[in-house]
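Q: With the input below, show me the fold.
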Amino acid sequence: MREAIKFTIISSVVVAFILVVVLWPLPGFILLASLIIFLGFYDMFQKKHTILRNFPVIGHMRYLLELIGPEIHQYFIESDTDGKPIDRNHRSYIYQRAKQQSKTHPFGTELDVYNDNYKWMQHSIYPAKKLETPTRVIIGGSECKQPYSASLFNISAMSYGALSKNAIEALNLGAKAGNFFHDTGEGGISEYHRKGGDLVWEIGTGYFGCRTEDGNFDAEKFKEKANWEEVKMIEIKISQGAKPGHGGVLPAAKNNEEIAEIRGVKPHTDVLSPPGHSAFNDAQGLLFFVQQLRKLSNGKPVGFKLAIGSKKEFIEICESMLETGIKPDFITVDGAEGGTGAAPIDFSNYVGMPWEDALLFVTDTLCKYDLKKDIKVITATKIFTAFDIFKALCIGADVCNSARGMMLALGCIQALRCNTNECPTGVATNNPRLVKGLVISEKWKRVKNYHENILEEFLELLAASGCKTPEELNRSLIFKKVDKQWKSYEEEYATITSV
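A: Alright, predicted model coming up:
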């Protein structure tokens, strides 16, 4: 398919060039102008490519570079494995699965398998029978009256305001079609979230959607929305990996009247979430808040999300669970590599524990205090591939989420303009001219396809490992280099099973 497109483009360019040269000057100029105008109108009204809808004619430069100039890209712009924050190989991986294109990769691995950061999974010469459908995970402890059956892979927290209305609606429709959940982000629940997909309502330090005029928690507003049918779980956001201890930022350019009304703030102003919660300020206070939200939501699963900074503080939370008898239904673990639309660079680069170490610490600490059996662990940080899910579940997670992966499935090209309101793909902007380029009827299918294909490939990895179900995954199946020797995660990070 790719070669056919390349041939068509090259042939069309050559024919058009010959005609223009032969007929030049006036007839050739008229022909050239007519071709450009025709192409422009075609680009404006086609629905599959956001870049072309938003940038008619000139948008083809990007596709031409991809189709006929991979060597230019690779040798003069960026290699397939060095791009930051997400390299080209991973972006292509997501695009191909979202568009139902080829899942194969030519000519072998491009990774340096002797690099100290390389990790690999054990496989069996007696692979298990592949599951026909992915298993689901029941989230809800003994105090939960409405447990939720979650997919292994879901949409991580991204707010309306940070993302466009078309992006949010496409994500939610994709979640509905694929039967997985959509985390609202801390920006509240908009009408674009309510298209039939399951929601995890994230409550941040700004209490958007359930706040008083002075910015504190409003129990009555929370109770009303928490009992909406599509809201399946409640997540208290303590901190986010990309900006732990800082709070969220919604630039004034994105804060229009509609978004301000949803959040309960003044429009056209920078919206800054406080660094910490006003509803609690210690471990016991957090757990009492969990208990309060569970009661107000009539027993829906309630958990909290955090990036690990102080190990001592998380240990205190676990000890308080034993003292009070109050346990969250789930804990979402974020890492310092987590994504964001806007954050100070020092917070993004130097604050918080990296994802893998944070997940290892949280799961081991929960096991140490005999709490893991009652609490599901969700994780989200650079989860893009089937192997990422496999590794996370081996380390100790029960469920995985992805934010940037889902953005790429929508059509994000990593333009790195999330904080400017000038996202060219209409994903991370509220500029109407750019938003209209993101065609919901096309993009929700790509979200569903990405989810479906990545789980299908996860099941293939699971079978290759010799495991019959995800419950059999463990740290002995993942290897990393330690002191120039390959060691399994079980050898390097032996799981603590009790106090």
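Q: From here on, just use CA atoms for contacts and neighbour counts.
A: OK.
Q: need the helices for the stretch 301-450 of the chain, in chain order.
A: Taking DSSP state H, counting those that start in this stretch as the criterion, the stretch 301-450 of the chain contains helices spanning 311-324, 345-350, 355-368, 386-395, 404-410, 432-435, 440-464.
Q: The most centrally placed residue in the chain and His182: what is the separation?
A: Computing the C-alpha centroid of the chain and ranking residues by C-alpha atoms, centre = their mean puts Ala403 first, at 1.3 Å. Going from Ala403 to His182 by C-alpha to C-alpha, to the nearest Å gives 10 Å.
Q: again with Ile308
A: 23 Å.
Q: What lies in contact with stretch 222-232?
A: Here stretch 222-232 makes contact (C-alpha atoms under 8 Å, 6 or more residues apart in numbering) with 148, 194, 196-201, 209-210, 234, 296-298, 300-301.
Q: buried set for that stretch?
A: Phe222, Lys223, Lys225, Ala226, Asn227, Glu230, Val231, Lys232 (16 or more other C-alpha atoms under 10 Å).
Q: which residues in the stretch 101-250 of the chain form helices?
A: 165-178, 219-226.
Q: Proceed likewise with the subsequent sequence, for comparison:
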Amino acid sequence: MSRYALYVACVVLTLICTALSWAHPGWRPAAVVFTALALLGTWDLLQRRSTLRRNYPILAHFRYGLESIGPEMRQYFIESDTAEVPFSRQQRALVYQRSKSVNDTRPFGTQQDVYGVDYEWINHSMAPSFIESHDFRIAVGRGAAPYSASVFNISAMSFGSLSPNAIRALNEGARRGGFYHDTGEGSISPYHLEAGGDLVWEIGSGYFGCRDEKGGFDPERFATNAVRPSVRMIEVKLSQGAKPGHGGVLPAAKVSAEIALTRGVPQGVDCISPARHSAFSTPLQLLEFVERLRGLSGGKPVGFKLAIGHPWEWFGIAKAMHESGLHPDFIVIDGAEGGTGAAPAEFMDHVGVPMHEALMLVHNTLVGLELRDRIRVGAAGKIVSAFDIARTLALGADWCNAARGFMFALGCIQAQSCHTDRCPTGVATQDPTRWRGLEVADKATRVHHFHENTLHALRDLLCAAGLEHPSDIGPEHVLRRVSPIEVRSLAALYRFLEPGELLKGIPEHAVFKAFWRRARSDSFSQ
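A: Got it, this is the predicted structure:
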């Protein structure tokens, strides 16, 4: 294979130059150089710390050589190793440092433009608090098997999209840190179960893991998986931030025999989930389906994930909750800025509501109907740092999920080859010659450290603000510069509904005024 070509060439040249040097001493320097390179490549293949070095012996050192020069070059390279940079230099460097438990303090002050528009911060207190533990939890569900969730968890990434060893490392990291690992819609694989970490089982429109022969929902197969001890919550996926209104896509190149068996689909054929569910077709039927899953799972918390699109469709679900008394245990908001391994460019860039606006719409609706205390809300969309978590909680979330941050902890370098099955770091591939190079124990430690150190930082932020728990963060605590001469808190910047306000009439809020009356509990149409 071409990725081993340089190593093989060095070994061959070592043998040739060594043989020639016996007759012609002038070949000895070349023999020494190629011998050193061959030994370096051999060490790359044998070591277990770096997947990139195992998959690209000798070649990987061109990348690591820049990192070794110093922090300034390391941060530069972390930003510039891909043509597309969805995270800032500081964010990506932060994941690198926290996953490896490298000192993440910085000299010379902020790297942010404090007078730039959209600069945000959290105000500190003259009387900082003391919080002993950083293990912040949120109780979810009121049935027979409630779950205590961390405020920071692994967002949905399917087996198939990710490799077996990537799944193993994520789940082992989650087990060590006591946080959950969302399976994604690709079903529960054996690799999700090996370590015994907490799982949130995501049920997509393809019903993988609970699918009958025709592709519909099978209650018996669902119950078999749902009652597994490691499955702590069930999440019905209505839509995904990176491609809302479009079914999930696993390219044929990644549909191996194992993937086909796990999902119940043909091998070597594009695995495309339908754009909509067949088990329900109205808001009320969705809630009845949620109630059915709760019963089949033995009372485990059941909720749904969605990216907000047409407001009246979400309002229809909210009206169905109010009218029927049925409601999910939780809702996860997936922002349009979310990532994926394969999606049409237009869907990734121009479809769906960004996470902040979507989160506030859902939070406001539940508050206005006096349902917010009964339903927990999670959120996902480019969340990496403790401040990202704090700001998201201030806008109405109870907890946050992250995908790419944990992928970076696994060693992802954003080569953007997820859909080709040629991921260089073994994270997003089903090619065993690539994913076997990903050392599970080492990467699980990095996943655990990233979570642990991020929550340590969140605790420090809360203490500085004089708060006791993430649930204490409100929109009044986070401020944003909206112009060079104007600063406003999120509480002043956005309109937040009062409890029960929607029960008294339509509030003076543009979205509610335009679409609330037109929403229907018996149809997703207006």
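Q: How close are the two chains, by TM-score?
A: The TM-score (TM-score structural alignment, normalised by the length of structure 1) is 0.92; 475 aligned residues with a C-alpha RMSD of 2.0 Å.
Q: picking that back up, shared neighbours of Ala403 and His182 of structure 1, which are they?
A: Common contacts of Ala403 of structure 1 and His182 (C-alpha under 8 Å, 6+ apart): Ile155, Ser156, Ala157.
Q: okay if I get these as CSV plus distance to Asp43 of structure 1 and neighbour count?
A: Putting these into CSV (distance: C-alpha to C-alpha, whole Å; neighbours: other C-alpha atoms under 10 Å) gives the following:
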residue, distance to Asp43 of structure 1, neighbour count
Ile155, 30, 28
Ser156, 32, 23
Ala157, 32, 23
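Q: Burial check on Arg211 of structure 1, number of neighbours?
A: 20 (other C-alpha atoms under 10 Å).
Q: Ignore what I typed, I meant Pro70 of structure 1.
A: With other C-alpha under 10 Å as criterion, Pro70 of structure 1 counts 16.
Q: List the contacts of Ile139 of structure 1.
A: Pro147, Tyr148, Ser149, Ala150, Pro301, Asp329, Phe330, Ile375, Lys376.
Q: Spatially nearest residue to the residue nearest to the centre of structure 1 (excluding sequence neighbours)?
A: Nearest non-adjacent residue to Ala403 of structure 1, counting by C-alpha to C-alpha, 6 or more residues apart in numbering: Ser156, 4.6 Å away.
Q: separation between that neighbour and Ser239 of structure 1?
A: Computed as C-alpha to C-alpha, the Ser156 of structure 1 to Ser239 of structure 1 distance reads 14 Å.
Q: and if you look at Phe181 of structure 1?
A: 21 Å.
Q: circling back: could the buried residues of stretch 222-232 of structure 1 be laid out in TSV, adding distance to Asp282 of structure 1?
A: Shown next, in TSV, are the buried residues of stretch 222-232 of structure 1 (distance: C-alpha to C-alpha, whole Å):
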residue	distance to Asp282 of structure 1
Phe222	22
Lys223	23
Lys225	26
Ala226	24
Asn227	27
Glu230	31
Val231	27
Lys232	26
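Q: Return the residues in contact with Thr269 of structure 1.
A: Pro251, Ala252, Ala253, Asn255.
Q: Quick check: the first one touching Glu422?
A: No - contact status for Pro251 of structure 1 versus Glu422: not in contact, 12.0 Å apart, counting by C-alpha atoms under 8 Å.
Q: Overlap in contacts, those two.
A: By C-alpha under 8 Å, 6+ apart, no residue touches both Pro251 of structure 1 and Glu422.
Q: pretty sure Ser239 of structure 2 contacts Trp314?
A: No - in this structure Ser239 of structure 2 lies outside contact range of Trp314 using C-alpha under 8 Å: 12.0 Å.
Q: Which residue ranges of the stretch 151-300 of structure 1 form strands?
A: 153-155, 181-183, 198-203, 231-237, 249-250, 271-272 (DSSP state E, counting those that start in this stretch).
Q: can you tell which of those is closest to Lys487 of structure 1?
A: Of all the strands of the stretch 151-300 of structure 1, strand 153-155 sits nearest to Lys487 of structure 1, with 27.6 Å by C-alpha to C-alpha.
Q: So what touches that closest one?
A: Outside strand 153-155 of structure 1, the residues within contact range by C-alpha under 8 Å, 6+ apart are 171, 175, 180-183, 389, 399-403, 406, 451, 455.
Q: average gap between it and structure 2?
A: Mean deviation of strand 153-155 of structure 1 relative to structure 2 after superposition (mean C-alpha distance after the TM-score superposition for structure 1): 0.7 Å.
Q: picking that back up, pick the most deeply packed of the helices of the stretch 101-250 of structure 1.
A: Comparing the helices of the stretch 101-250 of structure 1 on average neighbours per residue, with mean count of other C-alpha atoms under 10 Å, the densest one is helix 165-178 at a mean of 26.
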